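A.B. asks: Sequence plus the predicted model coming up.
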Amino acid sequence: MDIRPLHTEDDYKAALATVSELVDADPAPGTPDGDRLDILSILVERYEAETFPLQSPDPVEAIKFRMEQAGLSVPDMQPYIGNANRVYEVLNRKRALSLTMIRRLHAGLHIPADVLIGVV
């Protein structure tokens, strides 16, 4: 079993191809192919995390996404943000989210608080 760290995009692509083959074969855990799949999966995950880091979503974009997901309109957002004018101000980035708004959006719409705060 020739497994080594992934340093280049070619290494990454080769590992992905092998992982794909192994997943299709569905090896049993604890077998040589099962162990190979586990190790390569870890290496691929590490390479992706280092090469393609995910950015936290923008708080306003997260609110708009949740609104779209749930079919919510501006009046539906008033319990979380305030009157319609305030909702529009937040959605148009004219007003920052307050701590109270963050708490309400997190509790009521289940938007992660770290996303609403903008923690990276």
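C.D. replies: Looks like it arrived, so ask away. Residues are numbered from 1 along each chain as shown.
A.B. asks: For the rest of this, base every contact and every neighbour count on C-alpha atoms.
C.D. replies: Will do.
A.B. asks: Endpoints of stretch 54-63, how far apart?
C.D. replies: End-to-end distance for stretch 54-63, by C-alpha to C-alpha, to the nearest Å: 18 Å.
A.B. asks: one more structure, for comparison:
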Amino acid sequence: MEIKPIKTEKDYDKALERLELIFDAAPNSKKGDEAEILSMLIENYENKHFPIESPDPIEAIKIRMEEMNLKQKDLIGVIGGKSRVSEILNRKKRLTVDMIRELERILHISASVLVNNYQLSK
């Protein structure tokens, strides 16, 4: 197959079909190299046409808490006292820089996710 840029959805579909056929090709073989190049072209097309938005910071915190089996009380001392933790998780107050640093350290959530803006509840 001739490798060319993916410009249309039809090109994208063809590239996906071809990649599926040669996906298990041996590395450093002609088909293996083709699969590697196709993967990069497909990823580039997907990043342009199907961007994934960063998650809401509060949702990211809640998801990570669930993954780590943490309760709201486990964040006391990390982002403040009991009422401050409640205010943050219920979107009554915004995260501060110090809170973001601690959450990044404790929950291993990228600061770039935590600094995203989010809607406060009324």
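C.D. replies: Received, thanks. Keep in mind that this is a model prediction, so the values were computed, not measured.
A.B. asks: Pull the number of nearby residues for Met101 of structure 1.
C.D. replies: As a burial measure, the neighbour count of Met101 of structure 1 was computed by other C-alpha atoms under 10 Å and equals 16.
A.B. asks: Hmm, it is touching Tyr80, no?
C.D. replies: Yes: checked against C-alpha atoms under 8 Å, the pair Met101 of structure 1 and Tyr80 is within contact range at 5.8 Å.
A.B. asks: Work out for me the element the residue nearest the centre of structure 2 sits within.
C.D. replies: Here the mean C-alpha position of structure 2 is nearest to the C-alpha of Ser54 (C-alpha atoms, centre = their mean), at a distance of 6.1 Å. Element membership for Ser54 of structure 2, per DSSP states H and E: none, as it lies in no helix or strand.
A.B. asks: Contacts only, for it.
C.D. replies: 113, 116 (C-alpha atoms under 8 Å, 6 or more residues apart in numbering).
A.B. asks: Which residue in structure 1 aligns with it?
C.D. replies: Taking TM-score structural alignment as the criterion, the aligned counterpart of Ser54 of structure 2 in structure 1 is Ser56.
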